[in-house]
Structures are given as C-alpha cells and as structure tokens.
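> Fold the following and give me the result.
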Amino acid sequence: MLTEYLSNSELLHLTGYRRAGHQSNWLKERSLPHRTDGPRVIVSRVHVQAWLEGRTVPSSGLNLAALR
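Here you go, the predicted structure:
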C-alpha cells in the first residue's frame, strides 16, 4: 500500500543520500517542497510525481503573485 509520503528507503533512492541534511539540500536544489521534523525529511509523493513528469510543483505558502 502506498502512503501519502515517501518512505525512508524511497527518499534514499530518490536523493542518493542517507543523511537528512543532505536529502534536504538535494530537494531544495530541485525546488521540491518538503519539511524536516528533527531527523526526518517528509516529502509528498504527489510533489515527487509532478516533478518527475516535468510539471510545476506546487509549494505551500503565500502566493504573492495572486495579490493585486
């Protein structure tokens, strides 16, 4: 069964890194939204799928471009 978030092994396979700091840096360099929770890196499967398909990855936060 697939969960909403990548497992530790999937995150290792995606980034090539075991350490959370290196994983987080790898994700930042590719503009993949993620959160850190202590030693864990949390990544949405939906964001990774969109990135792999070349679609714009939605990020959380305020969209200042929408304000007029």
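> only C-alpha atoms for contact and neighbour calcs from this point on.
OK.
> Packing partners of the longest helix anywhere in the chain?
Longest helix in the chain by number of residues, with DSSP state H as the criterion: helix 20-29. Judged by 3 or more C-alpha pairs under 8 Å, 6 or more residues apart in numbering; DSSP states H and E, the packing partners of helix 20-29 are helix 8-15, strand 40-42.
> I'd like the structure of this one too, to check against the first:
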Amino acid sequence: MSDWKPIEELPPQAGDYLVLLGDGQMAVGYFDAWKTWGCSGVHQTYDGCGGVAFDAAPSHWMPLPPIPID
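From the prediction side, this is the model:
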C-alpha cells in the first residue's frame, strides 16, 4: 500500500511534506495556509525573481516520516 497522495488531494494542514517531483526526484515541500506548495530547501532552482522553485512540478505528496529517536 502506498502513502503517496496525488498533488490535487490537499494535505489536512500547513507544514512540510515529502513530495515526488514530475522528473522522478523527491524533495521536501512546504504546503502553506494559502493552499500552495513551495520549496523547503531541497531540489530547488533559482527562479530569476528573487525566489526558488522546484526543479519540476510536484505530482504527489506524503507525510514526512517520524524523526528517529536514539
């Protein structure tokens, strides 16, 4: 069973999520309160307008796994 959700199915709340980009790469994306996706610092490209953008548009998302506790 896959935990991946299509990008059209919005997460329940704002926060960081694992996203699958259209080019097959995975990245951490931020889903904001305005229901838009942005980069969280991985697999991003300068967009020429003072910001950053994903290398390719996200196609799917899933919650981040829990942080390991040693």
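> what's the TM-score for these two chains?
Overlay of the two chains. TM-score (TM-score structural alignment, normalised by the length of structure 1): 0.27; 39 aligned residues with a C-alpha RMSD of 4.0 Å.
> quick check: angle from the longest helix of structure 1 to helix 8-15?
For helix 20-29 of structure 1 against helix 8-15, the angle by axes from the mean of the first three to the mean of the last three C-alpha atoms, to 10 degrees is 50 degrees.
> Helix 20-29 of structure 1: which residues count as buried?
Buried residues in helix 20-29 of structure 1, defined by neighbour count with 16 or more other C-alpha atoms under 10 Å: 20, 23-24, 26-27.
> Same list (those) but as TSV, adding distance to residue 51 of structure 1.
Below are the buried residues of helix 20-29 of structure 1 laid out as TSV (distance: C-alpha to C-alpha, whole Å):
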residue	distance to residue 51 of structure 1
20	20
23	16
24	16
26	13
27	11
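> In terms of distance to residue 13 of structure 1, which of these ranks first?
residue 23 (10.4 Å; C-alpha to C-alpha).
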